[in-house]
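Peer 1: Need a 3D model of the sequence below.
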Amino acid sequence: MSGMDDAYANAAYIEGASDYPARWDEAAQSFRTSLGARADIGVPYGPSKRQVFDLFHPEGEPNGLLIFVHGGYWLRFDRSTWSHFAKGALAQGWAVAMPSYDLCPDVRIAGITQQIAQAVQVIAHRVPGPISLAGHSAGGHLVARMCAPGMLPSDVMSRIYHVMPISPLSDLEPLLQTSMNKDFQMDAGMAQAESPMAQPKPNTPVTVWVGGSERPAFLDQSMWLADAWGCDEVVAEGMHHFNVIDALADPHSDMIKRLTGNT
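Peer 2: Presented below is the predicted three-dimensional model:
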């Protein structure tokens, strides 16, 4: 493993890492089943099979909409692994949507960014009220990209209440030196264009969130974005890359309070 591959390797430094995906899948499936008719599964937002989203409805009229974008280095996973992390916002009366997207190398990262922009627009027109965006890892990159000028139409952007990149990848240049770039097929210009930290500071409230026990590279990536945008950064002590998102399932967590405004 090269030096940069090691720097961005999460599982190798998390005890029991291999157990997480199966545990997530089981919890997600159970959660979807428990919602019954309050779960709309596999709603299309684009032409490919992966351009679909799940939409979970609260009891009663929604107070707002949280859109969560999953990670996996733009190479793996889909929406179905993360459903149970909708618990926190749902309990606060917010609808929660989780889109899938096409993966590299079938598409480039810039193409995924455009897919998520389309997903946000389609989902926004299904649920009224304020919209918060949260994304984890590569998903953190994608929700941060939504803040770029012109990425979302003004009628959608004006509804954005909060954006939370969780353990995001904000500067893609280091990834050029990883073996993953064989699938990303990025050059320096593409990496610069897709790096959120190179974007103008957004007007919407942003909190960058990262686990205090994450790899130094991810602590750096989060700090770089917070510094570039002059926004809040929360370092969750003792949390690593795989459990930093657990707070999404807790309706009383600080993470959910920021995303929904409920105290």
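
Peer 1: contacts, neighbours, all on C-alpha from now
Peer 2: Fine.

Peer 1: all helices for the stretch 151-263 of the chain, in order.
Peer 2: Secondary structure of the stretch 151-263 of the chain by DSSP state H, counting those that start in this stretch: the helices cover 154-157, 181-184, 188-193, 216-229, 254-260.

Peer 1: Tell me which residues are up against the last one.
Peer 2: Right, the one you point to is helix 254-260. In this structure, residues lying in contact with helix 254-260 by C-alpha atoms under 8 Å, 6 or more residues apart in numbering are 64, 66, 88-89, 92, 94, 132-133, 161-164, 247-248, 250-251, 262-263.

Peer 1: repeat that for 10 Å
Peer 2: Helix 254-260 has contacts (C-alpha atoms under 10 Å, 6 or more residues apart in numbering) with 63-66, 87-94, 130-134, 161-164, 166, 205-207, 209, 234, 245-251, 261-263.

Peer 1: do the same with the first one
Peer 2: Helix 154-157 is contacted from outside by 120-122, 124-125, 130-131, 146-147, 149-151, 203-204, using C-alpha under 10 Å, 6+ apart.

Peer 1: want to put them side by side, so please do this one too:
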Amino acid sequence: MQDPTAYYNAQFNARAAVPDHARIFTRWQKDSAHVRRTHAGLLDLAYGESAGERLDLFPASKRGAPLLVFIHGGWWRSLDKSDFSFIVPGYVRAGFNVALTNYTLAPTASLEEITRQQLRALAWLYRNAEQYDIDPSRIVVAGHSAGGHLAAMMLAAQWPRFADDLPADLVRGGVLLSGLYDLTPVQHADYVNVDLKLKTEHIGPLSPAFMPQAADAPFVTAVGGLESEEFKRQNALIGSVWKDRLTADVALPDRNHLTICDALAAPGDPLFDATVKLLEGLRAA
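Peer 2: Just a heads-up that it's a prediction; the model follows:
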């Protein structure tokens, strides 16, 4: 039997699997800087007390529009919301508000605390929706890779238990991209777990695949055809355990673990179109 550490290190090391990953990151940063120069945005809004608890909000041109919240990946320990501003223009042109959230990176914060920070971010957006002309009854959360894990945790969140002023259906839909929903294998990927320090007792409470959806929100999944078998397994797993509300598993045969984010940003791409369809299908309260 293959050594699980070597196997999962290879399965999860997306940068090693994408030879031009440095060029992709540079392009994202350049395109995102251009978006922040040319689009109206409220940057670094504080949703909590720590320095990592900040979000960027790009408003729609019309009042009372739905909100798409994007949570970035990077194994919970790298990247920044500002790297993903390039996602914004297509959705704003389509009539939606877009928020990009940050969190304190591991190992400074534990995965439990990172998850709580995203709960605080979504709660802050809900509570301040009227101030920013957002429809609080039409909030959709999207996330990529580690952000896909966090987005799924938001779909599983018991919001009234987090705070009694929050509705059970605070999150009305989800877009889960190449996420991690069963954290059992992550313990074996030592190049990651050196920072996360996950132990067996953390797996159940932090694995959305082992939880029910909290409010039966419709959601979309996607994984790149060029990704590892483990990322494909994770994608199939969440689609299976939450199958009653899965509205689309978008096929992206030519995308890898990074360029799937380009698909999310590109009008006319099946992933972008599925996300818009999900947002448009939400009924205002």
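
Peer 1: coming back round to it: with mean neighbour count and distance to Q199 of the first structure as added columns, please give the helices of the stretch 151-263 of the first structure in a markdown table.
Peer 2: Shown next, in a markdown table, are the helices of the stretch 151-263 of the first structure (neighbours: other C-alpha atoms under 10 Å; distance: least, C-alpha to C-alpha, whole Å):
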| stretch | mean neighbour count | distance to Q199 of the first structure |
| --- | --- | --- |
| helix 154-157 | 14 | 16 |
| helix 181-184 | 16 | 20 |
| helix 188-193 | 15 | 9 |
| helix 216-229 | 20 | 8 |
| helix 254-260 | 21 | 22 |
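
Peer 1: now for those, which one comes closest to L35 of the first structure?
Peer 2: Between L35 of the first structure and those, the tightest spacing by C-alpha to C-alpha is seen for helix 254-260, at 19.8 Å.

Peer 1: Next, the mean deviation of the closest one compared to the second structure.
Peer 2: Taking mean C-alpha distance after the TM-score superposition for the first structure, the mean distance separating helix 254-260 of the first structure from the aligned residues in the second structure is 2.8 Å.

Peer 1: mind checking how far that helix is from the chain centre?
Peer 2: Its chain's C-alpha centre and that of helix 254-260 of the first structure lie 15 Å apart, by C-alpha atoms, centre = their mean, to the nearest Å.

Peer 1: now swap in stretch 63-74 of the second structure and tell me
Peer 2: Centre to centre, stretch against its chain (C-alpha atoms, centre = their mean), the figure for stretch 63-74 of the second structure is 9 Å.

Peer 1: returning to that earlier point: closest to D171 of the first structure out of the helices of the stretch 151-263 of the first structure?
Peer 2: helix 216-229 (6.6 Å).

Peer 1: tell me which strands and helices the closest one is in contact with?
Peer 2: On a contact count with 3 or more C-alpha pairs under 10 Å, 6 or more residues apart in numbering; DSSP states H and E, helix 216-229 of the first structure meets helix 3-7, helix 138-145, strand 160-166, strand 207-211, strand 232-236.

Peer 1: May I see these organised as CSV, with distance to S18 of the first structure and mean neighbour count added?
Peer 2: Below are those laid out as CSV (distance: least, C-alpha to C-alpha, whole Å; neighbours: other C-alpha atoms under 10 Å):
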stretch, distance to S18 of the first structure, mean neighbour count
helix 3-7, 17, 14
helix 138-145, 19, 28
strand 160-166, 21, 25
strand 207-211, 19, 25
strand 232-236, 22, 17
